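Chemist: Structure here, sequence nowhere to be found:
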């Protein structure tokens, strides 16, 4: 990677570039973690104070990618300074808000776009808020939350005697890839003292692109942001993070101070013991995957990756306009490119009363054909009153313009006789 060969940043395995490195990683893991890490003659932990460890591991991300030698050293150092939980002398913790609850609270209402992720409603149910207390905010024709309508709904809820407490904005909706107007929503939250949460799970990776990060203007005003590098940046699942503006709020909400796990009189700085802040106790260090990718690619590698995905979306958008059997649902704002395939049998019949009903059946039938043939897979879905349409979403920066041509040609072949 340090040689910066053409297309070095692609999220696609390349035997010439990666095979030797991956073999070296496997050998290193077996030698140092699996075998040496469980031998009685070796220490359970090579302890260093956290500040010293930070310097030893060189944790700060860099602009340029690391070499394979540097990456192997990073893995070796991580193993060397990790607690060896498989060591026969490791007899420590198992590694395999609160009191009043909502009973004393008024009726709480949160707000989210009508195109927000379904998990907003699911968590409202799980937390005891109730799905009926998630107020869906209308979107404009591009799928962006209408901030004026949001404010009118906040005022309506206040008039009923209920208490608005949070707005969930989305930076990159799942289907259309829309970015809610973050500055305008932040203004509403400031005016009515509401928690401003941004779901940037899909679109957060645009931060790395100097060309496209303007879509995230206003993100800096959020109280909390969720971001999934396993989506746009193609990190291995699961790799998600919650970023919070207020330093101690997670601990205040979640910590139970179980002294049999989280002793306060340890000989090092216990503020780095994060376990008590989370909902679960034992968990993997999922952020390691992202840190290691960042070290391998550098910020510039992530930028090239994101720009390549946006270029691919632009190419397929242009190609769709040039093919008579394809019709865009809307002009894409992001990597999500949504379109209908209109077979010859339906062309020119758009004014017929049953046109949408017939079009609705095309995408599921084509999905069946492509899966039975094994030639490709692409998702489809309806949205509100729109009939089923295809959604081209690419996360692999190794996808080429030629690959896009193949996708569209194959859709033409699959749909020709429908």
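Modeler: Noted; the coordinates are in hand. What you see is a predicted model, and the numbers here were worked out from it, not measured in a lab.

Chemist: drop to CA atoms for contacts and neighbour counts, all remaining ones
Modeler: Fine.

Chemist: ok, which stretches of this structure are strands?
Modeler: With strands called from DSSP state E, the chain shows them at 108-113, 134-137, 163-170, 195-199, 224-227, 241-244, 326-328, 337-341, 379-383, 386-392.

Chemist: would you list those in CSV and tack on distance to residue 189 and mean neighbour count?
Modeler: Compiled in CSV, these are given as follows (distance: least, C-alpha to C-alpha, whole Å; neighbours: other C-alpha atoms under 10 Å):
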stretch, distance to residue 189, mean neighbour count
strand 108-113, 11, 22
strand 134-137, 14, 20
strand 163-170, 7, 23
strand 195-199, 6, 23
strand 224-227, 13, 20
strand 241-244, 16, 14
strand 326-328, 34, 17
strand 337-341, 31, 23
strand 379-383, 28, 15
strand 386-392, 31, 20
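
Chemist: Make a markdown table from the ones you listed and add distance to residue 318 to it.
Modeler: Shown next, in a markdown table, are those (distance: least, C-alpha to C-alpha, whole Å):
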| stretch | distance to residue 318 |
| --- | --- |
| strand 108-113 | 29 |
| strand 134-137 | 32 |
| strand 163-170 | 26 |
| strand 195-199 | 29 |
| strand 224-227 | 29 |
| strand 241-244 | 34 |
| strand 326-328 | 10 |
| strand 337-341 | 11 |
| strand 379-383 | 20 |
| strand 386-392 | 13 |
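
Chemist: what's the closest residue to residue 395 other than its chain neighbours in contact with, if anything?
Modeler: Counting by C-alpha to C-alpha, 6 or more residues apart in numbering, residue 232 is the residue found nearest to residue 395 once chain neighbours are left out, at 5.6 Å. Shown in contact with residue 232 (C-alpha atoms under 8 Å, 6 or more residues apart in numbering): 202-205, 306, 395.

Chemist: Tell me which of those residues fall in helices.
Modeler: residue 306 (DSSP state H).

Chemist: And the furthest pair within the contacts of residue 232?
Modeler: 204 and 395 (13.2 Å; C-alpha to C-alpha).

Chemist: Comparison target below:
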């Protein structure tokens, strides 16, 4: 018990420092430095057990050399922030250490999941009592579920006979969509060549006319993914217009709201997902905009029974039909996993504690923080180039592009060495490397954003 108390003290000290702007976001070391056991931090596994005192040191060092993703100056990923209520939920979940496959082993958690998923479907706009859903290991798996379920809906014999039982099927998604759609195409046997990328406008939104133009003879159009909050630009595809085309050609409409789904909780900004109620399935990740600790992703399905029919294998040692309670609560056979982590409790706890606060935060984040920039992004992704003084007088051309392409990686390297803040960068299509700052931490303020810009200027001034 004393060991546990000391670990709790380590954790609470870490949480306290996470919100302290005088601390670093990270204490960066290259992989070889950590592997060589610098400063006594040894990652190698020994043949003999070590003392609890050494285990405590290992706990401290693991946190010391990790990244403080909850730090107000961490702008690197879509999942960020450190919510205390959610953290408590995660601790309790780990203490319970149970599995989500049956009611008998996780009675309270199973009911929490069903009630929360019901609420989420109502917020999407589906009629009360309709639909189904399940929490999955992340948005990529939720998106994969959507493709699996769509295939089962149209060609159920594929479950037993394989892809040979189906015609040549094609899927559609934005050229800016998350790579998980491409990964699902490969993993589920469609083939990446049968995933057709749709053109986007200047703001990164799918052009519906391009979708209709690409529904051609010789292929069976089955599935369209519309993105609500793209990973890089934060763009929202026009769901209603895409839904019209899906209904015309009898295609499954999935909305990947992994990043932007949280805006359904905002009365002011949910209009960006207008038409989502027409979708056949929706991915929604509370571990992104809503700040729930990783992992917490839901796949929501409008038609009840498809999840069960698609994935059920009726394992007799788990899902006995003669149990002395309602076996409809044994939800595990709807999942592609057997062992399934309890992702619901931290979300349920946060919902109870702060649903009104979450709504106000989501509205304020976009309304009050983003407009400090010279353009109006659709979400809290802010993409920009930094032009060092040495490039400002250089005429636009290949030399300028080549040099600009190297600026963001160099600044990022210096930023990580310094450890004061973190921001991501990437190319996109024909565009050279640019910074993508993501604002989703409720602890971040305008001064933290100013600090990031100042650090970029400091590191890039002499490039």
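Modeler: Noted; the coordinates are in hand. Bear in mind the structure is a predicted one, so any value in this text is a computation, not a measurement.

Chemist: just to revisit the earlier point, so what corresponds to the residue nearest to residue 395 of structure 1 in structure 2?
Modeler: The alignment partner of residue 232 of structure 1 in structure 2, by TM-score structural alignment, is residue 289.

Chemist: again, but for residue 117 of structure 1
Modeler: So residue 117 of structure 1 corresponds to residue 178, using TM-score structural alignment.

Chemist: what separates the counterpart of residue 185 of structure 1 in structure 2 from residue 249 of structure 2, distance-wise?
Modeler: Here residue 185 of structure 1 is matched to residue 242 in structure 2, going by TM-score structural alignment. Per C-alpha to C-alpha, to the nearest Å, residue 242 of structure 2 is found 11 Å from residue 249 of structure 2.

Chemist: cool, residue 409 of structure 2 as well?
Modeler: 44 Å.

Chemist: Counting neighbours, go ahead and name the busier of the two.
Modeler: residue 409 (17 against 14; other C-alpha atoms under 10 Å).

Chemist: quick one, what contacts the counterpart of that one in structure 1?
Modeler: The equivalent of residue 409 of structure 2 in structure 1 is residue 364 (alignment by TM-score structural alignment). When contacts are counted by C-alpha under 8 Å, 6+ apart, residue 364 of structure 1 touches 380, 388.

Chemist: Out of the strands of structure 1, flag the one nearest residue 122 of structure 1.
Modeler: Nearest to residue 122 of structure 1, of all the strands of structure 1, is strand 134-137, at 10.1 Å by C-alpha to C-alpha.

Chemist: Next up, the contacts around the most centrally placed residue in structure 1.
Modeler: Structure 1 has residue 228 as the residue nearest its centroid, 2.5 Å off, counting by C-alpha atoms, centre = their mean. Shown in contact with residue 228 of structure 1 (C-alpha under 8 Å, 6+ apart): 200-202, 204, 239-241.

Chemist: ok, these in structure 2: which stay?
Modeler: By both residues aligned by TM-score structural alignment, their matches' C-alpha atoms under 8 Å, these still in contact after alignment to structure 2 are 200-202, 204, 239-241.

Chemist: I'd like to know which of those residues are buried.
Modeler: Among these, those classed as buried by 16 or more other C-alpha atoms under 10 Å are 200-202, 204, 239-240.

Chemist: Adding distance to residue 405 of structure 1, write these out as a markdown table.
Modeler: Supplementary listing: those in a markdown table, determined by distance: C-alpha to C-alpha, whole Å:
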| residue | distance to residue 405 of structure 1 |
| --- | --- |
| 200 | 30 |
| 201 | 29 |
| 202 | 25 |
| 204 | 28 |
| 239 | 31 |
| 240 | 33 |
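
Chemist: Closest to residue 337 of structure 1 out of the residues you listed?
Modeler: Using C-alpha to C-alpha, these come closest to residue 337 of structure 1 at residue 202, 14.2 Å.

Chemist: What lines up with the closest one in structure 2?
Modeler: Using TM-score structural alignment, residue 202 of structure 1 sits opposite residue 259 in structure 2.

Chemist: For its match, give its distance to residue 234 of structure 2.
Modeler: Taking C-alpha to C-alpha, one finds residue 259 of structure 2 at 8 Å from residue 234 of structure 2.

Chemist: circling back to that earlier point, which residues sit in contact with the nearest residue to the match of residue 117 of structure 1 once chain neighbours are set aside?
Modeler: Spatial nearest neighbour of residue 178 of structure 2, excluding adjacent residues (C-alpha to C-alpha, 6+ apart): residue 231 at 6.4 Å. Residue 231 of structure 2 makes contact with 78, 176-178, 259, according to C-alpha under 8 Å, 6+ apart.

Chemist: if I read this right, residue 371 of structure 1 contacts residue 377, doesn't it?
Modeler: Yes: with contacts counted by C-alpha atoms under 8 Å, residue 371 of structure 1 reaches residue 377, the gap being 6.6 Å.

Chemist: any residues in contact with both of residue 259 and residue 234 of structure 2?
Modeler: residue 228.

Chemist: corresponding residue for residue 296 of structure 1 in structure 2?
Modeler: Under TM-score structural alignment, residue 296 of structure 1 pairs with residue 353 in structure 2.

Chemist: Return the residues in contact with that match.
Modeler: Counting by C-alpha under 8 Å, 6+ apart, the residues that residue 353 of structure 2 touches are residue 85.

Chemist: And it, how far from residue 447 of structure 2?
Modeler: 28 Å.

Chemist: what about residue 118 of structure 2, neighbour count?
Modeler: 20.

Chemist: same thing with residue 457 of structure 2?
Modeler: So residue 457 of structure 2, with other C-alpha under 10 Å, has 16 neighbours.
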